[in-house]
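Chemist: Any chance you can model this:
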Amino acid sequence: MVTSNSWQRIVATVSPAEWAQQSPDEAFGGYSAGAAKRLLDLSMAGLGLVVLFPLLAVIALAVKLDSRGSALFISRRLGRNGRVFQCWKFRTMTQDVQETRLGLWLRRHGLDELPQLINVIRGEMSVVGPKPLMASEFPKETASRLRRLQMMPGMTGLWAVSDAESSPLTPYISPDDVYRRNWSIWLDVIIVARSMGAAVVGH
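Modeler: Model (predicted):
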């Protein structure tokens, strides 16, 4: 479990100067580690789509019946190396931008993000990674924060399960940078497990 204390211990090992010098392969510890992460993504996303297909179908139908509009909401996000892709989610708002009761429940349990399993299969996202940025936010990003674009954005990540905002961190340290510097298969598994636990309790 990534607690506030463990978060601070991780941060203590990070050198911001090293982040700026690392290539994507170095961030993963080598090409083979990057391939292992992709294999983990395909395994998790493939299994998730098979197991959760009935739930996905029920949610899609419920969204359609709950309010007018498509079951899916598609937004333009920044992927690896700044490549723009279409990120899929279940629609949680009406056409006049009001959150629906079903949408509120879906977001509370993270179920609106499940269509992104298809983005993972397509190689546009990772199960765990930096928070996906809206394409419209690109001009606002500083050079230091754009290092996150050396990795594929994630359905979940350290940004979703850590208590970073309440930690006494300096401004240039973000959960995405810490994740990039300390990535491992085991860390991905921990983040996925904690994200699933948060989804079950509706946090």
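
Chemist: Going by C-alpha atoms from here, please, whenever you check contacts or count neighbours.
Modeler: Noted.

Chemist: Tell me the gap between the longest helix along the chain and the middle of its chain.
Modeler: For the chain, the helix with the greatest residue count under DSSP state H is helix 31-66. For helix 31-66, the separation from the chain centroid amounts to 13 Å (computed by Cα atoms, centre = their mean, to the nearest Å).

Chemist: Would you do the same for the sequence below? I want to compare the two.
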Amino acid sequence: MRDVGVSESAGEPGGRAVVAEDGPAKPRPERIRPKGRAGDGKARWYRPLAVLTDTFGIGVPLAAVLAADGQDLPVVGGLVGAGTWATIRALRQRYAAQRLGEAWGVLAAVRDWVLLAGILALALVLSDVENGPEPTLALAALTPGLLLTATVTPLTRLHLNRQRREARAVRRALVVGEPAAVDQVVERLSSRTDHAYVVVGVVPVGHQVLGCGMPVSERLASLDTDHQRDAAAVLRAVEAAGADVALVVPGLRMTGDRLRQVSWALHGAGLQLAVVPGLAEVAQARVRPTSAAGLTVLQVSPPAQEFGQPWLKSLLDRAGALCGVVALAPVFGALALAVRFSSPGPVFYRQRRCGLGGRPFTMWKFRTMVVDAETRRASLAGRNQNDGHMFKMRRDPRVTRLGSVMRRLSLDELPQLFNVLRGDMSLIGPRPPLPEEVARYSQVEHRRLAVKPGMTGLWQVSGRSDLSWDETVALDLWYVDNWSVSADMEIMTRTLRAVVDGRGAY
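Modeler: Alright, predicted model coming up:
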């Protein structure tokens, strides 16, 4: 593939030109006014809230602690701490419009806070101040700022997610590529709302009929011959659809040379280009772009290997389970009595399940069915409403009246906190399958067993038993490949809403 260079040259005032190796400078096309930019449509209070949260969260507690400790100029100390914190956050692009509301932000805040503590500690040592504040006291003064930032930042994301479910704070996208690839991208983008794109048109390569049903204002020729004509066609389609970004899917007929010409035309018109690679279900945090011999290479890291996240997840699991057992002890007692006196049989139901790597363990639940539920399951096999390996049935006659209420509110799952304490389960993860289900797993489905099963997970916050088997597997595989502590915290937050809503629980 031939290299083509881009340079700026003097021309008409304010004009720029594209220079290719094999031709004279060609003027850029007339600029099209974009309908939106990254960050447009988001609530304007995102950035002021983030800045005020950071500055007041660090400055006020630090000034108060310094004043209580009898230090000189406590207000100045608070301003220095707040300014340093805000500077660190700004330099790390935490206030950028493209990033506000896009990430959960908890681990990012922790990393920034560690850097802040190190900078302030170094400054304290180098200043050689007599009778300075105790390091532990100063560190404690910085903690409220971290907690406040780690609390407010997720609220911004939740608000942005809600906006996007209502088709706000989105960018109008034109998808360019081969028909099969275009159909796939449009289908994926249309199936979810947790992203910034709404497709307003497509430009397929060739004359094959599309299945996505999107309007086609232009088509590119099957043969990669006239790049300038391709660029002009894409620009016309962008203007006709009112798009502000073009999503290009590379392929056999959407070559690098073709993509380069399209990018020049789009950028010359003041529009943005995004390339959709063949990667799917890979979290952004795992992808790092690099360059090799002029080629752009995307390096994909293993899931959650940095900053000791597996160890941190295990620690949080056990700490959370212990706090849950202690805090919910009265609820455990009340539920145990209710189950015992509502129907004959034991309080708890024990069942063999498969955990990490397929290792069997005994899972505990409050009993929600009649005693002979397992023996009656065979007679109900024909009424299974799940299309996969699991048995799910609405209005299951084996479920007791109290059991249906407990299932709707997920109260029957509470004894699994003891499974988490034992290390058999995690708070967040795929649901633990039965051994007979695992025996029928395909090679792909076995991937679900690569992490510990959880009390809740993406399946619960995305529809629970209303999901098809394929949807359940897809969610579990995404979690296995992309889990992180920050993602776990988001799922835990969304679980509360799912439990209160009660949809899909039966």
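
Chemist: circling back to that earlier point, in the longest helix of the first structure, which residues are buried?
Modeler: By 16 or more other Cα atoms under 10 Å, the buried positions in helix 31-66 of the first structure come out as 33-34, 37-38, 40-42, 44-46, 49, 56, 59-60, 63, 66.

Chemist: Repeat that for stretch 86-96 of the first structure.
Modeler: Those buried within stretch 86-96 of the first structure under the rule 16+ other Cα under 10 Å are 86, 87, 88, 89, 90, 91, 92, 93.

Chemist: average distance between the longest helix of the first structure and the second structure?
Modeler: With mean Cα distance after the TM-score superposition for the first structure, helix 31-66 of the first structure departs from the second structure by a mean of 0.9 Å once superposed.

Chemist: which helices and strands sit right next to that helix?
Modeler: Contacts defined by 3 or more Cα pairs under 8 Å, 6 or more residues apart in numbering; DSSP states H and E place helix 31-66 of the first structure against helix 101-108, helix 116-121, strand 126-128.

Chemist: Kindly name the residues of the second structure that line up with the second one.
Modeler: In this case it means helix 116-121 of the first structure. Mapped onto the second structure using TM-score structural alignment, helix 116-121 of the first structure spans residues 416-421.

Chemist: Give me the mean deviation of that stretch from the first structure.
Modeler: Mean deviation for stretch 416-421 of the second structure: 0.2 Å (mean Cα distance after the TM-score superposition for the first structure).

Chemist: Quick one: distance of that stretch to the chain centre.
Modeler: 26 Å.

Chemist: Residues in contact with it: which ones?
Modeler: Here stretch 416-421 of the second structure makes contact (Cα atoms under 8 Å, 6 or more residues apart in numbering) with 317-318, 321-322, 324-325, 363-365, 425-427, 455.

Chemist: and if you look at stretch 15-22 of the first structure?
Modeler: So stretch 15-22 of the first structure is contacted by 144, 147, 172, 173, 177, 181 (Cα under 8 Å, 6+ apart).

Chemist: before we move on, what about stretch 64-77 of the first structure?
Modeler: 60-61, 63, 84-91, 94-95, 100, 102, 132-136.

Chemist: Mind doing that once more with 6 Å?
Modeler: Stretch 64-77 of the first structure is contacted from outside by 60, 63, 84-91, 133-135, using Cα atoms under 6 Å, 6 or more residues apart in numbering.

Chemist: tell me, that stretch lands on which residues of the second structure?
Modeler: Under the criterion TM-score structural alignment, stretch 64-77 of the first structure matches residues 340-353.

Chemist: check contacts around residue 478 of the second structure.
Modeler: So residue 478 of the second structure contacts residue 281 (Cα under 6 Å, 6+ apart).

Chemist: Map it onto the first structure.
Modeler: Aligning on TM-score structural alignment places residue 478 of the second structure opposite residue 178 in the first structure.

Chemist: what's the distance between its match and residue 149 of the first structure?
Modeler: 14 Å (Cα to Cα, to the nearest Å).

Chemist: Residue 37 of the first structure now?
Modeler: Applying Cα to Cα to residue 37 of the first structure and residue 149 of the first structure gives a distance of 16 Å.

Chemist: The stretch 401-506 of the second structure: strands as residue ranges?
Modeler: 426-428, 454-456 (DSSP state E, counting those that start in this stretch).

Chemist: and the helix or strand hosting residue 350 of the second structure, how far from the chain's centre?
Modeler: Secondary structure from DSSP states H and E places residue 350 of the second structure in strand 348-354. Offset of strand 348-354 of the second structure from its chain centre (Cα atoms, centre = their mean): 31 Å.

Chemist: Can you tell me the number of residues neighbouring the residue lying closest to residue 337 of the second structure once chain neighbours are set aside?
Modeler: Closest residue in space to residue 337 of the second structure, ignoring its immediate chain neighbours: residue 347 at 8.0 Å, by Cα to Cα, 6 or more residues apart in numbering. Burial of residue 347 of the second structure is recorded as 17 neighbouring residues (other Cα atoms under 10 Å).

Chemist: Done for today, thanks.
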